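Colleague: Pasting the sequence and the predicted model now:
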Amino acid sequence: MLLSFQKMHANGDDFVIVDSRNSTNPVTSAMAQRMGDRNRGVGFNQLAVLLDCDDADARVMFWNADGSALDVCGSATRGAADMLMREANTTSLVLRTNRGLLTCERTRNGDISVEMGVPLFGWSDIPLVQELDTAALPLAGNPAACSMGNPHCTYFVDDLASFDVATIGPAIETNALFPLKTNVHFVQIIDRTHIRLRIWERGAGIALGSGSCSCGAVVNGIRRGLLNSTVEVECDGGSVTVRWDGVGAVFLIGSVEASFSGTMSQG
């Protein structure tokens, strides 16, 4: 059988959407890994599967390219919201994820805003293997950690160009401190409203951008007193805006674009 999909990206952070509403979910870990292969499959950073839902416009399940599951993906959530808003001719909807109910809206300029939920800072919420101060972990460089439904570890650096993301990223991702591994961010602060971000994404590697990583990086910067409540996050592939008042939910705002649609064998 053939599996239909839509390929999209958010400033180069690419993802695939499979619409399984009104049908049985066909995606397994093995299928996600096959589709995620950039040489033999479709290729993506994340895969989002749309499912029927009683208390939201749709339920969304997420997979990494290595076949591992994750609770939320900011870019793919924006893509799913964009697709469903166009389908229903509406400018707002609610999606259910393992992170909870996420409210999505289309802004005046066509971007998609997602309420990404309240960040978590408890060591067991991230999670870490032991109780520690998550604002300054006992690792070289004293990174900060938080959860946006998935784990994030943020380094604040003076010169982003001097850090070898491809070497440091996987070493921190798989550090024993993080039992479920972690996303790793390297942040250079341009000013209090603007950061430059490079990303090593858990289960995907270097990414041109990431919605949840952008949120995690800004949240940790605000915790440290380094950033204002609204921040432009400049990633390798483009920019998004993150807003957090220091108490409630984090808002992620940015563009998404359709790349192509197709089918792939499930066998």
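Modeller: Received the coordinates, thanks. Numbering: from 1, shown residues only.
Colleague: can we go C-alpha only for contacts and neighbour counts from here?
Modeller: Noted.
Colleague: isn't residue 44 right next to residue 33, touching?
Modeller: No. Using Cα atoms under 8 Å, residue 44 is not in contact with residue 33; the gap is 9.8 Å.
Colleague: These two: who's more crowded?
Modeller: residue 44 (24 against 21; other Cα atoms under 10 Å).
Colleague: sorry, back to before: hey, what's in contact with both of residue 44 and residue 33?
Modeller: residue 65 (Cα atoms under 8 Å, 6 or more residues apart in numbering).
Colleague: Which element is encountered next along the chain beyond the helix or strand hosting residue 152?
Modeller: Using DSSP states H and E, the element containing residue 152 is strand 151-156. As assigned by DSSP H and E, the chain's next helix or strand after strand 151-156 is helix 165-173.
Colleague: what's the angle between that following helix and strand 151-156?
Modeller: 130 degrees (axes from the mean of the first three to the mean of the last three Cα atoms, to 10 degrees).
Colleague: mind listing what's buried in helix 165-173?
Modeller: 165, 169-170, 172-173 (16 or more other Cα atoms under 10 Å).
Colleague: Pull the distance from it to the chain's centre.
Modeller: 18 Å (Cα atoms, centre = their mean, to the nearest Å).
Colleague: name the helices or strands packed onto the helix or strand following it?
Modeller: Note on helix 165-173: by DSSP H and E, the next helix or strand toward the C-terminus is strand 183-191. For strand 183-191, the packing partners by 3 or more Cα pairs under 8 Å, 6 or more residues apart in numbering; DSSP states H and E come out as strand 151-156, helix 165-173, strand 194-201, helix 211-223.
Colleague: Structure two is appended below for comparative analysis:
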Amino acid sequence: MAIEFTKYHGLGNDFILIDNRSSSVPTLTPEQAIKLCDRHFGIGADGVIFALPGENGADYTMRIFNSDGSEPEMCGNGIRCLAGFLADLEGESRNQDRYRVHTLAGVMTPQLMPDGQVKVDMGLPRLLALEIPTTLTPAEEKVINQPLEVAEQIWNVTCVSMGNPHCITFVKDVAAIPLEIIGPLFEHHPVFPQRTNTEFIQVVSRDYLKMRVWERGAGITLACGTGACAALVAGVLTNKCDRTATVELPGGALQIEWSEIDQRIYMTGSAERVFTGNI
């Protein structure tokens, strides 16, 4: 089987994009995706994204397999890359600058901006323990500044779902965190029945945050869009940042806004095509 693909990255969070519009079922299995994501024996990526036909009135559907074969509900950097990929596929026939994309976390709306950036309406953050999910607090309560023991240390964590689970903790220096050791312990902690993404945040100022992330199913990545959104929400809930801020990740910066008007999260950042090929 020969497969054409395009490699994209959003701030270094990289993906293999596949045109899957002829079928509502991904053309690859999770096991095949694992092989393609291998950086030594495959193409190399944090995940494989499939552009499928739209569902529930959406223009397209996005499915994604992580580099470990698991399937997340959503991916913020990935959906920006998908928007760029869809524009490539439509070519001169493209008559819109925004798409309604069906995901396992609901319908997201990325918009191609004149400066080449992609702005995404990420929807409403979900804050109740049941929605995340986590057992850190009773199901109908929010998880804000709750103590969690990891690696014989107490961390104050705030949990947010952006359609996928996030555990955010604020630290003095993100560079000092042994992410490769601490990250897996957070991801697989028993209080997170569906595992979790974990963001370590350093507050530089009320409108500037530094972030490192351990992604559920992918490990250390250079950026995480949903994580940046969750981090800003956690910062507002703990009164550490404003409702609009720059979030600096190892791969670059995202602009995140939690609108006071409609309470939705808006993320703006880059999506870069790297190369096309077939395998």
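Modeller: That came in fine, so what should we check first? Fair warning: this is a prediction, and the values are worked out from it, not measured in the lab.
Colleague: picking up where we left off before, closest one to residue 83 of structure 1 among the helices and strands packed on strand 183-191 of structure 1?
Modeller: Nearest to residue 83 of structure 1 among those is helix 211-223 (17.0 Å), distances taken as Cα to Cα.
Colleague: Give me the range in structure 2 that that closest one lines up against.
Modeller: Per the alignment by TM-score structural alignment, helix 211-223 of structure 1 matches residues 225-237 in structure 2.
Colleague: show me the contacts for residue 190 of structure 1.
Modeller: residue 196.
Colleague: how near is the counterpart of it in structure 2 to residue 210 of structure 2?
Modeller: Using TM-score structural alignment as the criterion, residue 190 of structure 1 maps onto residue 204 of structure 2. Applying Cα to Cα, to the nearest Å, the value for residue 204 of structure 2 to residue 210 of structure 2 is 7 Å.
Colleague: list residues touching both of these two?
Modeller: Common neighbours of residue 204 of structure 2 and residue 210, using Cα under 8 Å, 6+ apart, do not exist here.
Colleague: how much does the helix or strand harbouring residue 50 of structure 2 stray from structure 1?
Modeller: Element membership for residue 50 of structure 2, per DSSP H and E: strand 47-53. After superposition onto structure 1, strand 47-53 of structure 2 sits on average 1.2 Å from its aligned residues (mean Cα distance after the TM-score superposition for structure 1).
Colleague: list the helices and strands that strand packs on?
Modeller: Against strand 47-53 of structure 2 (3+ Cα pairs under 8 Å, 6+ apart) you get strand 13-19, helix 30-37, strand 60-66, helix 76-90.
Colleague: do that again at 6 Å, thanks
Modeller: Strand 47-53 of structure 2 sits against strand 13-19, strand 60-66, with contacts defined as 3 or more Cα pairs under 6 Å, 6 or more residues apart in numbering; DSSP states H and E.
Colleague: ok, residues contacting stretch 91-102 of structure 1?
Modeller: With contact meaning Cα atoms under 6 Å, 6 or more residues apart in numbering, stretch 91-102 of structure 1 is reached by 56-60, 71, 85, 103-106, 115, 149.
Colleague: With stretch 117-135 of structure 2 instead?
Modeller: Contacts of stretch 117-135 of structure 2 (Cα under 6 Å, 6+ apart): 80, 108-112, 139-142, 160-162, 165, 191-192, 264-270.
Colleague: Repeat that for stretch 264-272 of structure 2.
Modeller: With Cα under 6 Å, 6+ apart, stretch 264-272 of structure 2 has contacts from 8-10, 80-81, 117-124, 254-258.
Colleague: Take those and keep only those in helices.
Modeller: Taking DSSP state H, the ones among those that sit in helices are 80-81.
Colleague: Show me the contacts of stretch 264-272 of structure 2 that map onto strands.
Modeller: 8-10, 118-123, 254-258 (DSSP state E).
Colleague: Map residue 123 of structure 2 onto structure 1.
Modeller: Mapped onto structure 1 by TM-score structural alignment, residue 123 of structure 2 lines up with residue 117.
Colleague: Distance-wise, check that match relative to residue 173 of structure 1.
Modeller: Residue 117 of structure 1 is 23 Å from residue 173 of structure 1, by Cα to Cα.
Colleague: and the residue lying closest to residue 79 of structure 1 once chain neighbours are set aside, how far is that from residue 76 of structure 1?
Modeller: Of all residues not flanking residue 79 of structure 1 in the chain, residue 256 sits nearest, at 5.9 Å (Cα to Cα, 6 or more residues apart in numbering). Computed as Cα to Cα, the residue 256 of structure 1 to residue 76 of structure 1 distance reads 9 Å.
Colleague: These two: which has the busier surroundings?
Modeller: residue 76 (28 against 25).
Colleague: Check the alignment and tell me where that one lands in structure 2.
Modeller: So, by TM-score structural alignment, residue 76 of structure 1 is matched to residue 78.
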